[in-house]
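**Q** I would like to see how this sequence folds:
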Amino acid sequence: MAWVYLLLAGLLEIVWATAMKLSDGFSRPGASAVTLVASMGSFVLLALAMRSLPLGTAYTLWTGIGAIGAFVVGIFFLGESATAIRVVAAILILAGIVLMKSTSAG
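**A** I've put the predicted structure just below:
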């Protein structure tokens, strides 16, 4: 169940990061509220996952899911650039996530 919590926590990280961008510096109440609720949910789920997963594994995967997800959302929904260097960087992050997961017990 810890891996499910961690995946959901990572997905909520994507939500709150996107909502934070859309909040325009917390000047838009709806997006600001989504940011706060999603970030709290993400932290709670991460804490639940950390009950049985190692700190380094849980935190690395949580931030990695959020980073890759925010990168993808930025490109496909917010019109951000997908330069070769940015794509390679994202691939390296993804490789790190896969390696961390494949070497972790739990």
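
**Q** Please count neighbours and contacts with C-alpha atoms only from this point.
**A** Noted.

**Q** Would you mind listing the residues in contact with residue 16?
**A** 34, 35, 36, 37, 38, 39 (C-alpha atoms under 8 Å, 6 or more residues apart in numbering).

**Q** one more to line up against the first:
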Amino acid sequence: MAWLLLLGAAVLEVVWAAALERSAGFSRPWPSVVGITAAVAGFVLLTMALRDLPLGTAYAVWVGLGATGVAAVGILALGESAAPARLLCLALIVAGVVGLKLL
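**A** Down below sits the predicted model:
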């Protein structure tokens, strides 16, 4: 259950980052509200996951999945670079997250 909570927290990290990018510096209210709400909910889920997972592992997985998800949104929705070196680095982050889960 803790891993599902952590996965939910990582998804919410992607949501808040994308929403805040769309908020234009908090000048657009709805993306701002979505971003702030997702951030708070993500922290709550992370805190709940920390009841059963080690801090270092949980935080590394949360940040790794969140960063990879945000980068994917940037590539797929915002036209950011999908250079092979960048994709390789993202794959290495995912490999590290998988390694933390398995070990």
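
**Q** What's the ChimeraX line that selects buried ones from the contacts of residue 16 of the first structure?
**A** Typed into ChimeraX, the line below selects the buried ones among the contacts of residue 16 of the first structure, using 16 or more other C-alpha atoms under 10 Å:
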select :34,35,38,39
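
**Q** Roughly how far does the residue nearest to the spatial centre of the first structure sit from residue 77 of the first structure?
**A** Centroid-nearest residue in the first structure: residue 66, 1.5 Å away (criterion: C-alpha atoms, centre = their mean). Residue 66 of the first structure is 15 Å from residue 77 of the first structure, where distance means C-alpha to C-alpha, to the nearest Å.

**Q** and what of residue 39 of the first structure?
**A** Residue 39 of the first structure is 20 Å from residue 77 of the first structure, by C-alpha to C-alpha.

**Q** try residue 6 of the first structure
**A** 24 Å.

**Q** Off-centre distance for the longest helix seen in the second structure?
**A** Longest helix of the second structure, by residue count under DSSP state H: helix 55-78. Centre-to-centre, helix 55-78 of the second structure and its host chain are 4 Å apart (C-alpha atoms, centre = their mean, to the nearest Å).

**Q** Run through who's touching the helix or strand where residue 86 of the second structure lies.
**A** Assigned by DSSP states H and E, residue 86 of the second structure belongs to helix 84-102. Contact with helix 84-102 of the second structure is made by 57, 60, 61, 64, 65, 68, as judged by C-alpha under 8 Å, 6+ apart.

**Q** okay, those in a markdown table with neighbour count and distance to residue 15 of the second structure next?
**A** Listed next are these as a markdown table, based on neighbours: other C-alpha atoms under 10 Å; distance: C-alpha to C-alpha, whole Å:
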| residue | neighbour count | distance to residue 15 of the second structure |
| --- | --- | --- |
| 57 | 14 | 22 |
| 60 | 15 | 18 |
| 61 | 24 | 16 |
| 64 | 20 | 15 |
| 65 | 25 | 12 |
| 68 | 21 | 12 |
